[in-house]
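Undergrad: Sequence unavailable; structure follows:
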């Protein structure tokens, strides 16, 4: 598989996590409580072991002595075992050890008989993660794409994301058919709930700009929640762009291919525009102004190739609040 991939520049130095792996609550988990009441904010890094920009950020904030002024702040290094395998010469191989940790969060999986590094770690972390009032899962992307926040379907999560303003693009979706993401746990996604979970994709893996985006987003969440003042100047807040996925395109054949290179965040003006061929089938835009969410030019059969989204109308944006 890696032979099919182009070389990727690794601008970021992998962080030294050794001072933080013991944790003060669980291995790789640091939690601090303020004297004043407030929300429990959880920042999660390293769901994927090769996406270490978020871990670099949390290690930096731990080193700086970041503490909450209200409520509780928890910083999580989710999969340090996979991260320990990171090799800049083959940077994609340390995504996980046994299976994708962002597809294991369904009860049938967590309560099932299977064993593995990611599953056991998820089982250990679950009670803590589900105690969050606000959870931000820090990620990055392999292929070129504009940064974005993914919320799942709950409008309360979209509302939180829109108030952050960085990155300004916010996309609601239904998740993946191959397994439940952390942000889609029922405690965060059930209608009428109060807890909210966001996933921020800060940019390409291993790029300095990605770290800056993740830092701005996490700092905005801490400030907006009143939990803490992160050691970062207030970021410039962009005008939110809210969208929802209308179709998730899954490759049904090994012959899936886009008709040209597409960048995540690209908007295709006209409905019916040909995007890709999947064997004999044609994949076309279902509506005007179709937003391409994280297209993957090397897609295996059964995996998501791209998500197609529409921007919310002004009255829908107003209803989000």
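TA: Sure thing, it's come through. Quick caveat, the model's predicted, so the values are computed rather than measured.
Undergrad: use CA for all of it now, contacts and neighbours both
TA: Fine.
Undergrad: and residue 137, what helix or strand is that in?
TA: In this assignment (DSSP states H and E), residue 137 forms part of strand 134-141.
Undergrad: So for stretch 191-202, what gets flagged as buried?
TA: 195, 196, 197, 198, 199, 200, 201, 202 (16 or more other CA atoms under 10 Å).
Undergrad: The fifth one - nearest residue in space that isn't next to it in sequence?
TA: Think residue 199. residue 137 (4.6 Å; CA to CA, 6 or more residues apart in numbering).
Undergrad: What residues does the one you found make contact with?
TA: 43, 44, 45, 47, 183, 197, 198, 199, 200 (CA atoms under 8 Å, 6 or more residues apart in numbering).
Undergrad: Near the fourth one, how many other residues are there?
TA: Yep, that's residue 47 we're talking about. Look at residue 47: counted by other CA atoms under 10 Å, it has 28 neighbours.
Undergrad: Could you do the first one as well?
TA: A total of 23 residues lie near residue 43 under the criterion other CA under 10 Å.
Undergrad: secondary structure class for it?
TA: What DSSP: H, G, I helix; E, B strand; the rest coil gives for residue 43 is strand.
Undergrad: ok, it to residue 78 distance?
TA: 10 Å (CA to CA, to the nearest Å).
Undergrad: which residues are in contact with both of those two?
TA: By CA under 8 Å, 6+ apart, no residue touches both residue 43 and residue 78.
Undergrad: One more to weigh against that first structure:
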């Protein structure tokens, strides 16, 4: 999520702040990588897929870094194929300050809006584009990618899979989190999970993105770690009994697939919801007023409308909410 933070508490300087309830790990031992800066890659003797788990696409979403830091320190290794652990926007993470935790999402621009060929091969320059161009050849060798994210605004955890049926099937097979959302991404740019090698019709690769919960909460770290462990076990990339991984849950809720029917992009600086909706909330009736974008009314397009990650303070050009219906 990219909007300014809500008023949680105010410091003496009047700067809006949010509580950070987890510690940002010391990544200095891992910044060099063994494949690229910030990228650690380990091969097993037995053949298998190349699986990559990615953290810090947004430099202030530190929960994913907590998970990868723990796995690296514990010595997690694959038993087949290749396992790669990627710290993406390490420059932005280097600026993370728990006293101003939203400021280090990126340095110049959002690293998760750059993953189309025209942008990657064009003449524009920025800190994030430079990093994307370094990572691009590496990601082109990945078979299955899990991108770890967290959220600013209150929402139930969910998995985003773009429009790839392969990604949706994979996410549903994991069951953690149980809500899987097929969507079109953002008008402002293409995400890593939508990069062509992962979505091309003739490809057998897949990329999924978990939005694991609120930024800077221990429960979000736990959801990310459980999702990552489920992926590695499902793909048989690791020993399923490896004690480094959190235990598999004894029982999981039935997974649900929802398809986005409308992505609402804010067009006016006055975009506002009629009330503070929570992500995962279902609006029972069609044509319910949800928000005003200047003079334009935003209404639910169908009954049982799922609100996906509403951003309660949105700038023009940003995604305000995705509206979805359940499938099956």
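TA: That came through fine. Predicted, not measured: the structure shown is a model, and the values here were computed from it.
Undergrad: about what we covered before: between the buried residues of stretch 191-202 of the first structure, which is closest to residue 300 of the first structure?
TA: Comparing these against residue 300 of the first structure with CA to CA places residue 201 closest, at 21.2 Å.
Undergrad: Next, the closest one: secondary structure please.
TA: strand.
Undergrad: Can you find the partner of it in the second structure?
TA: Residue 201 of the first structure maps onto residue 211 of the second structure when the alignment is built from TM-score structural alignment.
Undergrad: what are the ranges of the strands in the first structure?
TA: Along the first structure, the segments classed as strands by DSSP state E run 29-33, 40-45, 72-77, 134-141, 148-150, 169-172, 196-204, 241-250, 256-258, 267-268, 274-278, 281-284, 290-293, 304-311.
Undergrad: want to try JSON lines for those strands, with distance to residue 160 of the first structure as columns?
TA: Shown next, in JSON lines, are the strands of the first structure (distance: least, CA to CA, whole Å):
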{"stretch": "strand 29-33", "distance to residue 160 of the first structure": "22"}
{"stretch": "strand 40-45", "distance to residue 160 of the first structure": "13"}
{"stretch": "strand 72-77", "distance to residue 160 of the first structure": "17"}
{"stretch": "strand 134-141", "distance to residue 160 of the first structure": "9"}
{"stretch": "strand 148-150", "distance to residue 160 of the first structure": "10"}
{"stretch": "strand 169-172", "distance to residue 160 of the first structure": "10"}
{"stretch": "strand 196-204", "distance to residue 160 of the first structure": "8"}
{"stretch": "strand 241-250", "distance to residue 160 of the first structure": "12"}
{"stretch": "strand 256-258", "distance to residue 160 of the first structure": "34"}
{"stretch": "strand 267-268", "distance to residue 160 of the first structure": "24"}
{"stretch": "strand 274-278", "distance to residue 160 of the first structure": "32"}
{"stretch": "strand 281-284", "distance to residue 160 of the first structure": "32"}
{"stretch": "strand 290-293", "distance to residue 160 of the first structure": "20"}
{"stretch": "strand 304-311", "distance to residue 160 of the first structure": "17"}
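Undergrad: for the second structure, what's the longest helix?
TA: Secondary structure of the second structure per DSSP state H: the longest helix is helix 218-234.
Undergrad: and residue 117 of the second structure, what pairs with it in the first structure?
TA: Match for residue 117 of the second structure (TM-score structural alignment): residue 107.
Undergrad: gap between the two ends of stretch 50-61 of the second structure?
TA: Stretch 50-61 of the second structure end-to-end distance (CA to CA) = 24 Å.
Undergrad: and residue 91 of the second structure, what pairs with it in the first structure?
TA: In the first structure, residue 91 of the second structure lands on residue 81 (TM-score structural alignment).
Undergrad: tally of neighbours for that match?
TA: 17.
Undergrad: for the match of residue 201 of the first structure, what are its contacts?
TA: Per CA under 8 Å, 6+ apart, neighbours of residue 211 of the second structure: 148, 149, 150, 151, 157, 158, 159, 160.
Undergrad: Then residue 321 of the second structure?
TA: By CA under 8 Å, 6+ apart, the neighbours of residue 321 of the second structure are 263, 264, 265, 307, 308, 309, 310, 311.
Undergrad: re the thing from before, tell me roughly how far the longest helix of the second structure lies from the first structure on average.
TA: Averaged over the aligned pairs, helix 218-234 of the second structure sits 0.3 Å from the first structure after superposition, using mean CA distance after the TM-score superposition for the first structure.
Undergrad: Return the distance of that helix from the chain's centre.
TA: Distance of helix 218-234 of the second structure from the chain centroid (CA atoms, centre = their mean, to the nearest Å) equals 13 Å.
Undergrad: Could you tell me the angle between it and strand 206-214?
TA: Counting by axes from the mean of the first three to the mean of the last three CA atoms, to 10 degrees, helix 218-234 of the second structure lies at 160 degrees to strand 206-214.
Undergrad: Only the buried residues of stretch 25-33 of the second structure, if you could.
TA: Neighbour count says stretch 25-33 of the second structure has 27, 30, 31 buried, by 16+ other CA under 10 Å.
Undergrad: which residues are in contact with stretch 231-246 of the second structure?
TA: Under CA under 8 Å, 6+ apart, the answer for stretch 231-246 of the second structure is 48-49, 51, 71, 74, 76-83, 173-174, 225-226, 229.
Undergrad: Same question for that stretch: list its buried residues.
TA: Those buried within stretch 231-246 of the second structure under the rule 16+ other CA under 10 Å are 231, 232, 233, 235, 236, 237, 238, 239, 240, 244, 245.
Undergrad: What is the nearest of these to residue 299 of the second structure?
TA: residue 231 (36.5 Å).
Undergrad: where's that closest one relative to residue 147 of the second structure, distance?
TA: Distance, residue 231 of the second structure to residue 147 of the second structure, by CA to CA: 12 Å.
Undergrad: What residues does the spatially most central residue of the second structure make contact with?
TA: Geometric centre of the second structure, nearest residue: residue 149, 3.2 Å, by CA atoms, centre = their mean. Residues near residue 149 of the second structure by CA under 8 Å, 6+ apart: 55, 56, 57, 58, 61, 63, 64, 209, 210, 211, 212.
Undergrad: for residue 81 of the second structure, same thing?
TA: Here residue 81 of the second structure is in contact with 43, 44, 45, 46, 47, 48, 49, 50, 51, 237 (CA under 8 Å, 6+ apart).
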